[in-house]
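J.: Dropping a prediction and its sequence here:
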Amino acid sequence: MSQARKQIRLNAFDMNCVGHISHGMWTHPRDRSADYTDIAYWQHLARTLERGLFDGLFIADIIGLYDVYKGGPETALITGAQTPLNDPILLAPIMAAVTEHLGFGITVNLTYEQPYLFARRFSTLDHLTKGRIGWNIVTGYLDSAARGLGQDKLQNHDGRYDVADEFMEVVYKLWEGSWEDDAVLRDRERRIFTNPSKVHRISHRGPHYQVDGIHLSEPSPQRTPLLYQAGSSDRGRRFAGEHAECVFVNGPSRAITRSVVEDIRRKAVAAGRRPDDVKAFVGVTVIVAPTEAEAQDLFAEYREHASAEGGLAHFSASVGLDFAAYDPDEPISFVKNDANNSALEAITKRSPDKVWTVRALREQMKLGSRNQPIVGSPSQVADQLAAWVEEADVDGFNLTRTVTPESVEAFVDLVVPELQNRGLYKTAYEEGPLRQKLFGAPRLPDRHRAAQFRRSWPAAAE
């Protein structure tokens, strides 16, 4: 097969919980995900990923419980489907302490944040990790989260993105426009720590946020953290085109995924950016062993522990439809609601050749999720990854775990060397902050929307 045109980028995809994507795997006797409350568990993962030269660990999050399926949270609780769930932010410092290069993409739902304090939290993380922090921007999709935070129900889907646009403007002002690069002097002789003339008050008055104050943190290595975004709905793509540097996309085929990626890049160009200002990552589950036969045996072993019920509880909440109320062979149609529209679009609008039913979903969930795993030898897995990069025009992958830690260890030990031998994967880390590793400069370029809120310090590198 032909070679991919670019080197593959890799993130691990995880969550501060027992069951993330492949539901039911915690019941496997070798799985250690029930140790998610232990610092040592996460530090071992971080060391493994850095050994495999992963660009980052993308840490998902959700606020609320999956309580749509069968009208309540019982299935999610029984199967461990992303519950119980701990805070993702607190994982970054403990993993950064045992690594030097690994980046951390932290998911935070801006719908329930105040930008003034949020901006300080991420500046602090960027300082503590020496510039290895990214923010996965989400707006949420669960009514249970809204109720838990004192609201009657979730705000409408497109309206959440309108709020998100304003939230981004506020944090850009704080990160990019409040402190000049040379504001902090640390001058012991003159007893001046900060030059007040180099620090600027931010005044924002908008329909959703009012902020009048100075950013609480001095400039961090990246100022604005690397910006991730995972929404692929029409409104989400527009948001990604304006803001995101790394987008997480999923599609039922390479051709359909390519169309999504091309659309996001077109929207980036419309926002005054370049197509390559956005790197696209597709989610992938890999089961690999030294031979194809061994990999298939491992796949069969894992399947015995999969929970389709957990997968349905997860997906029902994601799309806002109770699949327990459907006839098993009733076609699933797109219903625009205030949940995750892009997830429902993926099986309705973007799968014209297949009629999706609850029975089909159950059959698809071979490992407790809709993700169809790549199963095979290192060479076969590398073939598939290279094909995705070439045919879908993605830049890399978010690798989901199955049985942990062995699934990630196997990928690092078997697939990474195969990719390196083909010249498709780096053999050493580049220096510098996370954005510099991915884009060649530590700060956002001047063509990004955030740059308009800078003052008169030197322009960012192109």
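T.: Structure's in. What do you need?
J.: from here on, contacts and neighbour counts on C-alpha atoms
T.: Fine.
J.: now residue 137: how far from residue 23?
T.: Noted for residue 137: a distance of 24 Å to residue 23, by Cα to Cα, to the nearest Å.
J.: and what of residue 274?
T.: Counting by Cα to Cα - residue 274 and residue 23 are separated by 38 Å.
J.: which one of the two has more residues nearby?
T.: Legend: neighbour count by other Cα atoms under 10 Å for residue 274 and residue 23, higher for residue 23 (30 against 16).
J.: Leaving aside the residues adjacent along the chain, what's closest to residue 313?
T.: residue 69 (5.1 Å; Cα to Cα, 6 or more residues apart in numbering).
J.: again, but for residue 87
T.: Nearest non-adjacent residue to residue 87 (Cα to Cα, 6+ apart): residue 16, at 6.7 Å.
J.: Contacts only, for the residue nearest to residue 313.
T.: Going by Cα atoms under 8 Å, 6 or more residues apart in numbering, residue 69 touches 75, 312-313, 316-317, 321-324.
J.: What is the strand or helix carrying residue 268 packed up against?
T.: Element membership of residue 268, judged by DSSP states H and E, is helix 254-270. Applying 3 or more Cα pairs under 8 Å, 6 or more residues apart in numbering; DSSP states H and E, one finds that helix 254-270 contacts helix 234-243, strand 246-249, helix 378-392.
J.: Packed most tightly, which of the ones you listed would that be?
T.: Burial of those is given as mean neighbour count (mean count of other Cα atoms under 10 Å); strand 246-249 ranks first at a mean of 24.
J.: The structure to be compared is supplied as follows:
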Amino acid sequence: MSKPLLFNAFLMNTASHIHHGQWRHPEARQHEFNDVNLWIDVAKTLEDGLFDAMFFADVTGLYGPADGQYVDNVHEGLQIPSNDPAVLLGALAVATKNIGLAYTSNVMQNHPFNFARQVSTLDHISAGRIAWNIVTSTQENAARNFGYDALAEHDARYDWADEYLDVAYKLWEGSWDEGAVLVDNDGGRYADPSRIHKINHVGARYKVEGPHLPSPSPQRTPLLFQAGGSPRGIQFAAKHAEAVFIAPPDPAGARLHTQNARAEAVRAGRRAEDIKFFQGMSFIVGSTHREVDTKREEIAQYSSVVGYLTHTSLGILPDGTRLPEDTELRNIPNNGGQGHVDWLRAANPDREPTLGDLAQNRIDRGVVAGTADEITDQLLAWQDAGIDGVNVMNWRLPDTYLEFNERILPTLQKRGLAKTAYEPGTLRKKIFGHDQLPENHPGANYRGAFGYTQSASRAEAVVAGA
């Protein structure tokens, strides 16, 4: 018997998210993404399957060159059109009871004061089930959409995110002391002003006075996801993340990534077990190998190679043409997501991967196929390599998750690799056993930092970000 894995559904409020072309299948419903009832149906299916969270990806710009054609993006429905997941989560929070609600928001798209307020509101509505996937964006078009001339350099974007989180932690953790909310009817005091503090943050990018307008939500700080695989991304995750979405090509790559990241977390003053790692996977399940092969052929029939190539964002010229597939990746400028390229290099140690390799990797990555028992065997190998959970990528909505519940989950439960019931409490409580950030997390440093009872030296040091 093994320890149960955690399972998220990897989703996006768009027609074509990861597996491009599948929206054209006659039984697919992801093209109905504008209809909130689709998402409510999916959420109920996922709760039936005891999924830990609905993990929503998001973008704020187009894939490809900022000055280039985007005809293929639009034809494919490749994350255009797409809708804001934060708004959708408000509806799902009241339509669900147990499942976590994770959403992506990049540091460009929302001022940290406003973002922190939105998150606290959602955490209140959901009774503590909100998670934030911290991203720094990889799209030049996204930077232009928010008034920047160009996307900041890769590592500089993480410096930006460090300050963004610094502001958010001060608001979530430090602005309101415990016990500030009184609801004193007789005394006419809703809250105690001596326990509510301005944060007076002044940094390289932001100047925020405060106080935080919402009262503390059940988790205060949402559960923190992150998905960077570059050295700077791993360093960022080691400092901030509680859950990391990874996509190495095999268990050996997962072992190397998780070991490095956990060691980095320890160097940052945290514990190795303070971070959970979720591998991105897609399942093809059948009672026989012939059924598996038939399903694989059907998936291939609807797969759009153009969609996958467009999603890579590399090798596309401004006129919409593409570099030859044998172009080596080291010859293609890349200021976007570097983790996938690094993992691809690790999987091909004898040569430099090409653009064609990257496209094929996008098509094949994370596919786990076989009978339910064979899939369970493969998941055990991944767990042994260091993962704690799976981000389940869908081929079609809602069929992928209905099939998971019916044909894979019972075997996982029988062999101890999936839970049989939800634990009560917040999302963080379900996953880690506590509602709020642990004391060794940098966000926890701001608790009590702004109160008048604290020593001036500590308050000044924490406000300065020390």
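T.: It's in. Predicted, not measured: the structure shown is a model, and the values here were computed from it.
J.: of the helices and strands packed on helix 254-270 of the first structure, which approaches residue 3 of the first structure most closely?
T.: helix 378-392 (7.0 Å; Cα to Cα).
J.: who are the neighbours of that closest one, in terms of helices and strands?
T.: Contacting helix 378-392 of the first structure under the criterion 3+ Cα pairs under 8 Å, 6+ apart are the following elements: helix 254-270, strand 279-288, strand 374-376, helix 416-421.
J.: Give the aligned range of the first one in the second structure.
T.: Alignment of helix 254-270 of the first structure against the second structure: residues 251-267, by TM-score structural alignment.
J.: Run through who's touching that stretch.
T.: In contact with stretch 251-267 of the second structure (Cα under 8 Å, 6+ apart) are residues 234-235, 237-239, 246-248, 271-273, 275, 277, 343, 346-347, 381-382, 385-387.
J.: Same question for stretch 120-130 of the second structure.
T.: Contact partners of stretch 120-130 of the second structure, identified using Cα under 8 Å, 6+ apart, comprise 89-90, 93-94, 97-103, 119, 172, 214-223, 425-428.
J.: what helices or strands is the top helix by length along the first structure leaning on?
T.: Looking across the first structure with DSSP state H, the single longest helix is helix 157-177. Contacts defined by 3+ Cα pairs under 8 Å, 6+ apart place helix 157-177 of the first structure against helix 115-128, strand 202-205, helix 234-243.
J.: how about 10 Å then?
T.: Here helix 157-177 of the first structure touches helix 115-128, strand 133-138, strand 202-205, strand 210-213, helix 234-243, going by 3 or more Cα pairs under 10 Å, 6 or more residues apart in numbering; DSSP states H and E.
J.: and the last one, how far from the second structure on average?
T.: The reference is to helix 234-243 of the first structure. With mean Cα distance after the TM-score superposition for the first structure, helix 234-243 of the first structure departs from the second structure by a mean of 0.4 Å once superposed.
J.: Which stretch of the second structure lines up against that helix?
T.: The aligned range for helix 234-243 of the first structure is 231-240, by TM-score structural alignment.
J.: One more: the third one?
T.: In the comparison with the second structure, strand 202-205 of the first structure aligns to the range 199-202 (TM-score structural alignment).
J.: Return the set of buried residues in the matching stretch.
T.: Neighbour-count burial for stretch 199-202 of the second structure flags 199-201 (criterion: 16 or more other Cα atoms under 10 Å).
J.: Turn these into a markdown table, columns for distance to residue 130 of the second structure.
T.: A markdown table is the format used below for those (distance: Cα to Cα, whole Å):
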| residue | distance to residue 130 of the second structure |
| --- | --- |
| 199 | 23 |
| 200 | 26 |
| 201 | 25 |
